[in-house]
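Enquirer: coords below, sequence missing:
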């Protein structure tokens, strides 16, 4: 198999991952199918890195002429526009399902309901408020600290969420026709490439912050995996979105608490 073919194959998988996680356009020659979607999970962290770089650049440029709090809000708006609120929607659906359902079937049914419930509204509202506050605090310490936080958190949170595909069971329901497209399998090779993207951003940081993020995110992953297992027996696309949002907030908290102390 030629190097050119392998390079084109990997580029195709990256574009599939990009189309899955963002609203950014991809080349017309890229076709998406279940096999490519599964293998593209190796690049979910790279997509997070791209989102972090874009939102970080928006913040940096905005804070040159606007207050830090406004610049942070603009960066958050751009982030939502880039992803279409993909992960926020997963957080809201997970909160509604886990908060309002008693049985596994009830929880899955509620999670697939397009209507926003009180648990979901509270989850989104509090998550966005906390994200804004944490980024403002980072920005007030140093604009570059906020940029670093955006890049690191957007990458590591997607690495953590995507890694659950490898170890956890995908939960199906009877009405699978209405389910969102989702990577349901992950090979060991896919996992190694995914983890490499996380390692890449950790190398940007000093040793204490990097080590703290690694240990704390590992604990967060363990807790989330067990929580999802107890609630529904595994994961769905919505719970992966919730995992991304939660771990992104944890990243900001760790950087603020450890990196700036």
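Expert: The structure has been received and is ready for your questions. Small disclaimer: the values here were computed from a predicted structure and weren't measured. Numbers count the residues shown, from 1 in each chain.
Enquirer: hey, let's count contacts and neighbours off CA atoms from now on
Expert: Will do.
Enquirer: hmm, residue 71 is touching residue 56, no?
Expert: No - here residue 71 lies out of contact with residue 56, judged by C-alpha atoms under 8 Å, at a distance of 9.9 Å.
Enquirer: show me the helices in this protein, by range?
Expert: Taking DSSP state H as the test, the helices found in the chain are 3-21, 34-39, 44-63, 68-83, 86-100, 104-112, 118-141, 143-167, 188-202, 207-232, 237-254.
Enquirer: out of the ones you listed, which comes closest to residue 173?
Expert: If you check each of the helices of the chain against residue 173 by C-alpha to C-alpha, helix 104-112 wins as the nearest, at 7.2 Å.
Enquirer: which other helices and strands does the closest one contact?
Expert: The criterion is 3 or more C-alpha pairs under 8 Å, 6 or more residues apart in numbering; DSSP states H and E, and the helices and strands that helix 104-112 contacts are helix 86-100, helix 207-232.
Enquirer: show me what counts as buried in that helix.
Expert: 104, 107, 108, 110, 111, 112 (16 or more other C-alpha atoms under 10 Å).
Enquirer: touching it from outside, list them.
Expert: 93-94, 96-98, 100-101, 173, 178-179, 231-232, 238 (C-alpha atoms under 8 Å, 6 or more residues apart in numbering).
Enquirer: returning to that earlier point: reformat the buried residues of helix 104-112 as a markdown table; add distance to residue 80.
Expert: Supplementary listing: the buried residues of helix 104-112 in a markdown table, determined by distance: C-alpha to C-alpha, whole Å:
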| residue | distance to residue 80 |
| --- | --- |
| 104 | 30 |
| 107 | 26 |
| 108 | 25 |
| 110 | 23 |
| 111 | 20 |
| 112 | 21 |
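Enquirer: and here is the other one:
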């Protein structure tokens, strides 16, 4: 019998009691033994040597977001990791360019069906990132779908096992991504991949800067992420400005002005809605939630770039109905939470 993410693992069929399925892979103690990701007990950023310090900042971000090798003197120091968020959009653009190269080659070798090029491109990017943001999406879908309170949502999200919500939700998200990439064609897909991977990662910066980054004393990864949360002041306005400017530069370099504006509006809307929902339901954000926002925003960008906007201008009524219907559960959820939560 498979475990489920809502509660404890089911009892063994021989009646010997519950079995910790997660321990057969990696235990909480093993995760805790990793500590804070660095052997340094304090922030060692040296402002007297800014070039080397900033080089370490960049490599920390590269190591965090991808599987690429970095110099041995770079580790997951939370203070450097927080500063490295300024590089997230440009690192994302590089990931998108990697996926675009795969898409272009696959479309040349196997022009039909177009879904094949989209699938190989997505396979290349999730390999390069280690399914990093998809993992956050799966955990967030499980938590927000299966939990009915802040503590339970966060407890489910920490569970390394995959539940039904995560399986179905992530599968549908990936299918949507492949379908819309398949409709763009090779040339448009290449620019869309670079734009989406760059712009979607920008969402992590304002969410971290403006929202409460939740700390959990019981989390096995608390050594890293609680220090990360305490270092929010290191994500300074100049670093935010650099990330915003680099995102805008990428969009304007590879998209038409109208498309770049549409993508920027999409990213801003996704960031605002994500921050609103995170604050409403769990009182802030966590790493998995940031990853989920990036994954969802990436797909939203593809949808915006592939949409038939001239047809929408003529037949806008279906979108108006969709917006109204989609708003109902959000407003109802807010009403329930404001009233003290639902009873089960």
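Expert: Cool, got the structure. Not measured: the values here are computed from a predicted model.
Enquirer: now compute the TM-score of the two chains, please.
Expert: After superposition, the two chains reach a TM-score (TM-score structural alignment, normalised by the length of the first structure) of 0.92; 257 aligned residues with a C-alpha RMSD of 2.1 Å.
Enquirer: translate residue 56 of the first structure into the numbering of the second structure.
Expert: In the second structure, the position corresponding to residue 56 of the first structure is occupied by residue 100, as judged by TM-score structural alignment.
Enquirer: for its match, which non-adjacent residue is closest in space?
Expert: Take residue 100 of the second structure and drop its neighbours on the chain: the residue closest to it by C-alpha to C-alpha, 6 or more residues apart in numbering is residue 190, 4.6 Å away.
Enquirer: against the second structure, where does stretch 81-92 of the first structure fall?
Expert: So stretch 81-92 of the first structure sits over residues 127-138 in the second structure, by TM-score structural alignment.
Enquirer: return the set of buried residues in the matching stretch.
Expert: Neighbour-count burial for stretch 127-138 of the second structure, with 16+ other C-alpha under 10 Å as criterion, is recorded at 128, 129, 131, 132, 133, 134, 135, 136, 137, 138.
Enquirer: residue 35 of the first structure corresponds to which position in the second structure?
Expert: When the second structure is aligned by TM-score structural alignment, residue 35 of the first structure is paired with residue 79.
Enquirer: please indicate which of the contacts of helix 104-112 of the first structure are buried?
Expert: Once neighbours are counted (16+ other C-alpha under 10 Å), the buried part of these comes down to 93, 94, 96, 97, 98, 100, 101, 231, 232, 238.
Enquirer: pretty sure the first one is touching residue 238, no?
Expert: Yes - A contact is recorded between residue 93 of the first structure and residue 238 when judged using C-alpha under 8 Å, the distance being 6.3 Å.
Enquirer: returning to that earlier point: which one of the buried residues of stretch 127-138 of the second structure is nearest residue 270 of the second structure?
Expert: Among those, residue 137 lies closest to residue 270 of the second structure (C-alpha to C-alpha), at 14.5 Å.
Enquirer: excluding its backbone neighbours, what's nearest the closest one?
Expert: Sequence neighbours aside, residue 292 is the residue nearest to residue 137 of the second structure in space, at 3.9 Å (criterion: C-alpha to C-alpha, 6+ apart).
Enquirer: that neighbour -> the first structure?
Expert: That one, residue 292 of the second structure, aligns with residue 242 by TM-score structural alignment.
Enquirer: now that match: how far from residue 15 of the first structure?
Expert: According to C-alpha to C-alpha, to the nearest Å, residue 242 of the first structure stands 23 Å off from residue 15 of the first structure.
Enquirer: who's more crowded, these two?
Expert: Neighbour totals were compared for residue 242 of the first structure and residue 15, and residue 242 leads with 26 against 22 (other C-alpha atoms under 10 Å).
Enquirer: tell me if I'm right that that one and residue 90 touch.
Expert: Yes - with contacts counted by C-alpha under 8 Å, residue 242 of the first structure reaches residue 90, the gap being 5.4 Å.
Enquirer: what range does the helix or strand harbouring residue 333 of the second structure cover in the first structure?
Expert: Remark: residue 333 of the second structure resides in helix 317-338, with elements defined by DSSP states H and E. No residues of the first structure are matched to helix 317-338 of the second structure when aligned by TM-score structural alignment.
Enquirer: over to stretch 203-219 of the second structure?
Expert: Stretch 203-219 of the second structure falls opposite residues 160-176 of the first structure when the two are matched by TM-score structural alignment.
Enquirer: report the buried residues of that stretch.
Expert: For stretch 160-176 of the first structure, by 16+ other C-alpha under 10 Å, it's 160, 161, 162, 163, 164, 165, 166, 168, 169, 170.
Enquirer: from the chain's centroid, how far away is that stretch?
Expert: Relative to the chain's own centre, stretch 160-176 of the first structure is displaced by 15 Å; criterion: C-alpha atoms, centre = their mean, to the nearest Å.
Enquirer: same check, this time on stretch 248-256 of the first structure
Expert: Using C-alpha atoms, centre = their mean, the offset of stretch 248-256 of the first structure from its chain centre is 13 Å.
Enquirer: hmm, back to that, what sits against the residue nearest to residue 137 of the second structure?
Expert: For residue 292 of the second structure, the residues meeting the contact criterion (C-alpha under 8 Å, 6+ apart) are 133, 134, 135, 136, 137, 138, 140.
Enquirer: and which of those residues is nearest residue 257 of the second structure?
Expert: Comparing these against residue 257 of the second structure with C-alpha to C-alpha places residue 133 closest, at 28.1 Å.
Enquirer: my guess is the closest one meets residue 291, correct?
Expert: Yes - applying C-alpha under 8 Å, one finds residue 133 of the second structure in contact with residue 291, separated by 4.3 Å.
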